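K.L.:
Need coordinates for the below:
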Amino acid sequence: MEWYHQWESEYKTHKEEHELRTEELDECLSCELCYLIVNEPIVFKKFWDALFKFEDAIIIYNDVTIKGVLSLLSMDNSEREDTIHKGRCRDIMDRITESIRYRIQPKIKEKGLRAIILVIVRDCIERNLENEVFDRLIGNPELLEHKYILEDWDVKRRFEKFWQWYRVALEEIRAVKVKVEAIGKFKELLYEEEKIAESEEKVKELMQEITHENVEIDNVHEHHKNMVQKIIRVFIDTRGFTKEPEDSESEESPASYELENSSEEELEIIIGDKSWKFSELKRRTSSINEDQLKYIWKIGIKLMIEMDVLVTKTFIDKVQEIKEMDEEVGKRNSNM
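P.N.:
Below is the predicted model of the structure:
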C-alpha cells in the first residue's frame, strides 16, 4: 500500500498531540481514541475476519471502519459499482482503508484493498459465498503479481468506454466487431498501467482482435502506427478509463472539469492539459447547427478528443455515422 508510510507518520504525530493534550487535534481517521467503538455488529466481525485472510497486516479498526462497512452494506450493488472509482463508494472505501491500522506495510495495493473490500461486502456477506470467494482469490495469480485484481464487470465497463472512444478516434476506418479475445487483451493492458507506454506490441494485439472496415485508405500503415500511440495516450490520460488517481504518492488526483464562464457561449472545460472552448468550436464549424455542435462538443470532452480533430469533416461525419448506427441498433433491440 503506497500511502502506508504517510499514514503511519501522521498517526504517530497525532498520538503525540494526544499525549501533549493539544486542544485542536488534526484529523486522523486511524486514531482509536478519537473514534472509539460504540457498537460492533456481528456482520462487521465477519467482514474483518474475511479481510484478514487476504491482508494479514491489518491489526486495529475503529468506529470509522465499522461505520464505513455498514455504509457500504446499505448501498445497492449497482450504486457501489457505479461509484467505485469516483463518488460515494470510493469515498467510503478511502475512509475505511485509512481508518485501519497496519502492523507493517500491506502487500496489497490500496486499490487492491478497495477491490477486496467490495468483494467481501458483496459476495461474502450479502451473497454468503465465502468459500467460493476464498477459492477464487486466495493465491490468485493476478492478485499475487499485480497486488490488486480487476473484476470482470469492471473490465467490461471500462472496455465499453474504450470502444466508444476507439470508434471515433479511428476517423476514416470503421471498427465494426469485437472478437472474443479482445476483452482479455484489454485487461492485460489495464494491468500495464503507465508501463503501457512500453507495450506497443500488446496494443497491436488488442487492435488485431477488432474487425475493421474501410482499411483501404492512403497511408494506412501510418494511420495504424498513430492509433497505437493514441491508445497508449488515452490509457494513461484516463487512468485505464477510470480517471482514478494513481497509487503513487507523487501523483495528484486528475483535475476535475473547471467551469470558466457561466455563459454557454464562453464555456470552457479544462481536463489536465487539454481544453475545450465552445465558442472556438462554434467559430471553426460554422456550417453545423447548434444542437449538433453541442453533441460534438460533449463527445470531444467525454472522449478527450483534441479541438483540432473535433473540427475536421472526417470527425464530424464519423460521429454522425456512429450516432446513426447506434440508433439503428437501438431500434432493432426494441423490436426484438
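K.L.:
from here on, contacts and neighbour counts on C-alpha atoms
P.N.:
Will do.
K.L.:
K177 - that's part of a helix, no?
P.N.:
No: secondary structure of K177 (DSSP: H, G, I helix; E, B strand; the rest coil): strand, not part of a helix.
K.L.:
For D291, see how far away it is.
P.N.:
From K177 across to D291, the span is 29 Å (C-alpha to C-alpha, to the nearest Å).
K.L.:
These two: which is more packed in?
P.N.:
More crowded of K177 and D291, by other C-alpha atoms under 10 Å: K177, with 12 against 9.
K.L.:
Next, the second sequence, to be compared with the first:
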Amino acid sequence: MSDIYDELEEIKRRHEIEKHNESREEYQVDPSCLKCYRTDEIEIRDWFKRFWKIFQKVILEAMNYNRNTYTKLMEYIVLTRKDGEESYPSSKKKKNKEFEKIKKEEEKLLDIVVRSIRYRNKSDYRKIGIISVIKVICEHYIFSEDNEFILDDQTEENLLGNKELLTYRYIIEDDELDIRFAKFEEWLEEIELVTIKNKGYGTMRNFKEILHLEENIAEEENREKIKKFQKSITYQWWDGNKYPKPWMNDDLTDKIIEKIVETKGFVEEQSDVGELESSDDVRESNSNEGDEHIERIYRNY
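P.N.:
Coordinates of the predicted model:
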C-alpha cells in the first residue's frame, strides 16, 4: 500500500470536497468513504470480525473498513470457494480461459477491498503485499452446513509464520508463478535463444527467488542466483541454438536479467485506477441496496 498511499489520500481529499462539502453532481468516487459506505445499518458478522482482527496484526496501519470492504471480501471468498464435487472442464484451453476470467474478477474485487480500507499512514507493505495477506487469510475459510463462513484456528499462525510473506512482503502464488514462467519460455522461443525441454521443482523454486529480487536482480551479488536458475533447466538441444551451452552462458544470463527488469518479472502492467473509478461496483448506493446485496450473496451460496 506504500506504493498507492499518496494516491488514496488524494482521492479521499477530492471526494470529501466534491461530494460532501460542495455537493457536486459529478465528483471523485472514493471506495473508502465511511459516509457513503456506512456499516451501521448492516450486520457485520463474526467471520469478518475475525478477519479484521488478524489482518490488523500484520497490516498495522489499517484503521477503518466500510461496507465496500465487507461485501467485496465476501464476494471474493465465495468466488474462490472450491467444492469437492466441482467438475473442471476437460479442455485445457477452456480451463485456461475460465481461470483467466475468474482471476480477473478476483483481482477486481481485491483491488476494491484494498482501496476501501482507511490507513493511518504508509505501510511497509505495498498493494501486492496487502493482497497477499488477504489471500492467505481467506484460504482458511470453510463453509458450515448452514453456508456460514468459518475461519479455522490455524489461520493466524500460518499467516504470521509465512516465510515468503515475512521475507519479501508479498507472495507469488503457484498459479501466478506458472503464468510468469510460461511468459519466460515464450520469450526465449520468440527470440530463438534456446528451447526449454523440461523444468523441475528446483527450477521453479529458483525462478521464484530471482523474481523476488525485482530490480535488485541487476546487482552483481545476485548474478550467481540467475546462473543457478539457468543450471536447473533441462534444455532442448538443436543446431539453431544461439547458445550451445545455455546452462553456463554469460550472455544468456545478461539477457535474462535485462528481460526481468524490463518486464518487472514478466508481469503485465494493469491500470486498475480508471477501471475502479468507472466501475458500477464502487458507485455510491443506498444502504437498502447494500443490505439486499449482502443477503443475496448469503442466499445464493
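K.L.:
Which positions within stretch 316-328 of structure 1 qualify as buried?
P.N.:
316, 318-319 (16 or more other C-alpha atoms under 10 Å).
K.L.:
Kindly apply the preceding question to stretch 293-310 of structure 1 instead.
P.N.:
If you call a residue buried by 16+ other C-alpha under 10 Å, then stretch 293-310 of structure 1 has these buried ones: 293, 296-301, 303-305, 307, 310.
K.L.:
Repeat that for stretch 159-168 of structure 2.
P.N.:
Within stretch 159-168 of structure 2, the residues scored as buried using 16+ other C-alpha under 10 Å are 159, 162, 165.
K.L.:
Show the contacting residues for the nearest residue to E213 of structure 1 once chain neighbours are set aside.
P.N.:
Excluding its sequence neighbours, the residue lying closest to E213 of structure 1 (C-alpha to C-alpha, 6 or more residues apart in numbering) is R174, at 5.0 Å. Residues near R174 of structure 1 by C-alpha atoms under 8 Å, 6 or more residues apart in numbering: 167, 212-215.
K.L.:
ok, so of the residues you listed, who is nearest S71 of structure 1?
P.N.:
R167 (38.6 Å; C-alpha to C-alpha).
K.L.:
could you say which helix or strand contains the closest one?
P.N.:
If you go by DSSP states H and E, R167 of structure 1 is part of helix 152-169.
K.L.:
next one: A50 of structure 1
P.N.:
A50 of structure 1 belongs to helix 42-54, assigned by DSSP H and E.
K.L.:
Now do that helix: distance to the chain's middle.
P.N.:
How far helix 42-54 of structure 1 lies from its chain's middle: 26 Å, per C-alpha atoms, centre = their mean, to the nearest Å.
K.L.:
Which elements pack onto that helix?
P.N.:
Contacting helix 42-54 of structure 1 under the criterion 3 or more C-alpha pairs under 8 Å, 6 or more residues apart in numbering; DSSP states H and E are the following elements: helix 63-74, helix 110-119.
K.L.:
Relative to structure 2, what is the average displacement of the shortest one?
P.N.:
Right, the one you point to is helix 110-119 of structure 1. Superposing on structure 2 and averaging over aligned pairs (mean C-alpha distance after the TM-score superposition for structure 1), helix 110-119 of structure 1 comes out at 1.3 Å.
K.L.:
Tell me how far that helix lies from the chain's centre.
P.N.:
13 Å.
K.L.:
And for the first one?
P.N.:
When distances are taken as C-alpha atoms, centre = their mean, helix 63-74 of structure 1 is centred 22 Å away from the chain's centroid.
K.L.:
Please work out which residues of structure 2 line up with that helix.
P.N.:
Under TM-score structural alignment, helix 63-74 of structure 1 corresponds to residues 67-78 of structure 2.
K.L.:
And the last one, by the same measure?
P.N.:
Using TM-score structural alignment, helix 110-119 of structure 1 corresponds to residues 127-136 of structure 2.
K.L.:
what does the matching stretch rub up against?
P.N.:
1-4, 55, 58-59, 110-111, 114, 155, 159, 165, 169-171.
K.L.:
one more time with 6 Å
P.N.:
1, 169-171 (C-alpha atoms under 6 Å, 6 or more residues apart in numbering).
K.L.:
middle-most residue in structure 1, spatially?
P.N.:
Per C-alpha atoms, centre = their mean, the C-alpha nearest to the average position across structure 1 is that of T242, at 2.2 Å.
K.L.:
can you give me the strands for structure 2?
P.N.:
For structure 2, the strands defined by DSSP state E cover 62-64, 118-119, 141-143, 149-151, 195-198, 234-236.
K.L.:
Stretch 281-298 of structure 1 aligns to what range in structure 2?
P.N.:
Using TM-score structural alignment, stretch 281-298 of structure 1 lines up with nothing in structure 2.
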